[in-house]
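Participant: All I have is the shape, not the residue letters:
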């Protein structure tokens, strides 16, 4: 997502706005996003819950000169239960010119777009199993990203030679800043057909499989088809792109197309990155399971922002910088999201660590397999220093995406770093076989994934706990409580009693924490069971030579890191004060 933490590694505006919508008149001073639009992952209404998204035919005409889009979204729906309205989300800055229901125009009095919730009244209630079609035509200037990809929207940029270079990134704000959708991680469209119409000779690289192109009056329409598309992953990528293509022969017997759309002059660097993708596919298929979208493609596109996990067309904007680690961290992180976000998705924002933390853990894990334990350890140590751990990673109260940018809470960074460390600690506790079995079941919903025999999984932290308990045969409630449902990290108190060390665990909530601890005494390593959170180890003649958790297998409170973090924060504040005085 959105530039992961480095340690881990065509038309003018319509003149009259319908009720509840407005136009953005001055792109230099855009209005703010509405309260609803700025948030992604809000609770679904009853009508949204009852809406099955079978098909979407989305047509977008993009005019770089006017900085506008005009589009039509045609949905095929199935009522999953009683419905009296069809409800979508759409940024109210767009002007909606028509709404069709089952092919007939809907009167203005029977639809509205209040604060970004587009409601279309049905003439009579739909019953479970009823089929509906809805077509929404709209136009306007999309929200411009202020700090992409962290604050999302559209980017109207130019290449170094002055050609249009356009991209979108909208994970936190959601799909409704670009097209009418149900802005929820659990609502996916079965099949999405996408047609991007752009000025020739620009290229529009899209999600899924390339279906074809057509040219008319100086415009080119690029057509794509994707299945089970992650809602925030549908993206615009427009520019004077050139393309590098490869085919990867999977260990599962299928052939996977690889494509990278890059700017002119970057063929050599892009080609080297494409070559690396083969190693990455091999790692993930060996470690987790089959690439989830092998019948579509592995795609990359060069973007004016850092990066984002846009399903089968991941954004890449890291500038092809050489790395002493021997791999491109951004490409690797966004590619991890094909498994941890696009195949496995959180059911709600509270469980976002499943995507970001497990996805981030894949980078040191990849390096461990490629270059050894030393780099795995070094990458984890670098990320350990960034863990804030003030608030629970999985809070009890419902969250929306805006919590990501709460810097004081630190949750938006902890879901990467602390999430990865939780995975590391759990792996050390239950062992590789149980850990990777649990991950595989979590991602695919089965033990034996093969191309074509699985569907996207929508999961919670409790689901991961159940899979880990099933795979390991252990009760792990104490582990998930301490690391995910509480803020502060577990503390280990070490007290010297003559020739022995007494070890005691404590948690912020006073919950049990029987985490075994390894102690190196001289040249030997002793594993202390820590039943009931307490344990003792005899030092013997090596009383002055011992180390607690010498291989750093356990995520725990570290006073040295806390002191260092406070000093770094104070220094940053003083530096900022100096700049403004």
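Facilitator: Sure, I can see it. In this text, all values refer to a predicted model and were calculated from it rather than measured experimentally.
Participant: make it CA atoms for all contacts and neighbour counts henceforth
Facilitator: OK.
Participant: thinking residue 220 is in contact with residue 212, fair?
Facilitator: No: using C-alpha atoms under 8 Å, residue 220 makes no contact with residue 212, being 10.5 Å away.
Participant: Those two: which is more packed in?
Facilitator: residue 220 (21 against 11; other C-alpha atoms under 10 Å).
Participant: A strand includes that one, no?
Facilitator: Yes: with DSSP: H, G, I helix; E, B strand; the rest coil as the criterion, residue 220 is assigned to a strand.
Participant: Next up, the contacts around it.
Facilitator: 197-202, 213-214 (C-alpha atoms under 8 Å, 6 or more residues apart in numbering).
Participant: Check residue 550 too.
Facilitator: By C-alpha under 8 Å, 6+ apart, residue 550 lies in contact with 518-520.
Participant: do that again at 6 Å, thanks
Facilitator: For residue 550, no contacting residues are found, by C-alpha atoms under 6 Å, 6 or more residues apart in numbering.
Participant: for it, helix, strand, or coil?
Facilitator: coil.
Participant: related to what we said a few turns ago, show me just the buried residues among the contacts of residue 220.
Facilitator: 197-199, 202 (16 or more other C-alpha atoms under 10 Å).
Participant: mind listing the helices for this protein?
Facilitator: 46-49, 267-287, 329-336, 353-371, 373-384, 411-430, 432-444, 461-472, 477-484, 559-580 (DSSP state H).
Participant: Show me where the stretch 151-300 of the chain has its strands.
Facilitator: 153-158, 164-169, 189-199, 203-204, 209-216, 219-229, 237-239, 242-249, 255-262, 298-302 (DSSP state E, counting those that start in this stretch).
Participant: Comparison target below:
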């Protein structure tokens, strides 16, 4: 997801510090109740009509699932402002009870673990919440283009996909066999959703339905609609279909601007493995809001500018060499869309790796030194006000340091390993091992420990579970220096690099004092360029 503006960073920081109490509603939304874990979603089949004038949705979602344990009740989620019209199973209506945004559905008799797919048809309608500051707060976006025609989108990461359709609204369960998204819109408009276009049908009632199909597993919040009078640009790269849907007045500009996609794909495929959703294609879809990583239909709203809304997040100037939204949101295809965190408390798995992918792209195109300059520039964006990891089971994200600090943690790990060939091999294996999988922080730590042969657990825990970064305490004496790490975790070990007379000495530092002697009194410095650390000189 795109980064929060400064206003929202401050606002959310205030909320975290002053409203850290969780409710039954939070547990229903973020928890793993038996009514959720008793079934495994196989696919979603949405069939809806969107009325731009009324700002309304009406239709149904077929939810196909397998029973994992015998149950007579399941939880499906839909925001309480949306109306449940009817829920059918085997053609007969089911009883249900609503509690906040949860809908508890009761079957006539217990569902058994028989390996057979079961499908409920969930009819619903209503006016979904409208985002005030998309994509930083979730909701629908009803705008018009320069010709006054409707231009509609949706962005609901964090807020929840159940804002606009009935779904098991948890990152812990993706539909194993994808989804179909059929959306009827007024004649003369087009809807673009995830996956492949399967055709359109004029419904003879002033509406045309546009049908899309996703064959890969997909995050609930990634399922999207984009409604406008779009022009379509088609291209290919190394056998991958590239499709761009843009406003007609931007068609020629987009053709040139989106050429950046090809070197990006070459870089990311070399470093992270093949594009994870080739069977669904790759799309950029122009939106009135800034952007969002909607799988195989990435929302693009950076107005064909370099940088992030025309600025450089690193403050180095290097961020103006590429379009941040194209690179960052596409990086999410590997990290967030392909590799997904089970709980949003672990969203650094999405955002830290994806923010790091920005510097990876720079390194591919402009070299190591430029990449290091860029990622070091991002240190000024790290707040260290609260932990990166949030509270589990209550729909709670951690600090927005998950972006920059998460990326700088990975850059630190690279230089702890101190072997670039090994580093890129590990990163590639990580991406391929957990392709289309749902994981947690412990899985990430175990993987890196195994692949490096090192115990990196204290390092991960310090950066992720505590607000403070490691602080190196340094005391100089004549021809020697004493140093140790000050950390929240115990048994912390991480290398330090000392520089004297244009030479480097790499030493292992711990929480205990260590001493290094030198042959002369020439100045000694510690490297904080390849690591995210503080240095405290006594």
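Facilitator: Yes, it's here. Note that this is a predicted model, so its numbers are computed, not measured.
Participant: Just name the closest of the contacts of residue 220 of structure 1 to residue 528 of structure 1, please.
Facilitator: residue 202 (63.7 Å; C-alpha to C-alpha).
Participant: Which residue in structure 2 aligns with residue 358 of structure 1?
Facilitator: Aligning on TM-score structural alignment places residue 358 of structure 1 opposite residue 353 in structure 2.
Participant: ok, back up a step: can I get the contacts of residue 220 of structure 1 in CSV including distance to residue 258 of structure 1?
Facilitator: Shown next, in CSV, are these (distance: C-alpha to C-alpha, whole Å):
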residue, distance to residue 258 of structure 1
197, 24
198, 24
199, 26
200, 24
201, 23
202, 21
213, 19
214, 23
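Participant: burial measure for residue 106 of structure 1, as a count.
Facilitator: Look at residue 106 of structure 1: counted by other C-alpha under 10 Å, it has 18 neighbours.
Participant: For residue 56 of structure 2, give its distance to residue 125 of structure 2.
Facilitator: For residue 56 of structure 2, the distance to residue 125 of structure 2 (C-alpha to C-alpha, to the nearest Å) stands at 7 Å.
Participant: More neighbours: those two, which one.
Facilitator: Neighbours were tallied for residue 56 of structure 2 and for residue 125 using other C-alpha under 10 Å; the higher tally belongs to residue 125 (20 against 16).
Participant: What does residue 427 of structure 2 correspond to in structure 1?
Facilitator: With TM-score structural alignment as the criterion, residue 427 of structure 2 matches residue 439.
Participant: I meant to write residue 332 of structure 2 there.
Facilitator: Using TM-score structural alignment, the partner of residue 332 of structure 2 in structure 1 is residue 337.
Participant: give the contact list for its match.
Facilitator: Counted by C-alpha under 6 Å, 6+ apart, residue 337 of structure 1 has contacts 309, 359.
Participant: at 8 Å what do you get?
Facilitator: Residue 337 of structure 1 sits next to 1, 309, 355-356, 359 when contact means C-alpha under 8 Å, 6+ apart.
Participant: ok, of those residues, which one's closest to residue 341 of structure 1?
Facilitator: Distances from residue 341 of structure 1 to these, taken as C-alpha to C-alpha, are shortest for residue 355 (5.1 Å).
Participant: If you drop the residues flanking it in sequence, what lies closest to the closest one?
Facilitator: Take residue 355 of structure 1 and drop its neighbours on the chain: the residue closest to it by C-alpha to C-alpha, 6 or more residues apart in numbering is residue 340, 4.7 Å away.
Participant: likewise residue 442 of structure 1?
Facilitator: residue 464 (6.3 Å).
Participant: Contacts only, for that neighbour.
Facilitator: 438-439, 442.
Participant: ok, now residue 527 of structure 2?
Facilitator: Residue 527 of structure 2 touches 496-499, counting by C-alpha under 8 Å, 6+ apart.
Participant: go with 6 Å
Facilitator: For residue 527 of structure 2, the contacting residues are residue 497, by C-alpha under 6 Å, 6+ apart.
Participant: Structure 1: which residue goes with that one?
Facilitator: Residue pairing (TM-score structural alignment): residue 527 of structure 2 is matched to residue 549 of structure 1.
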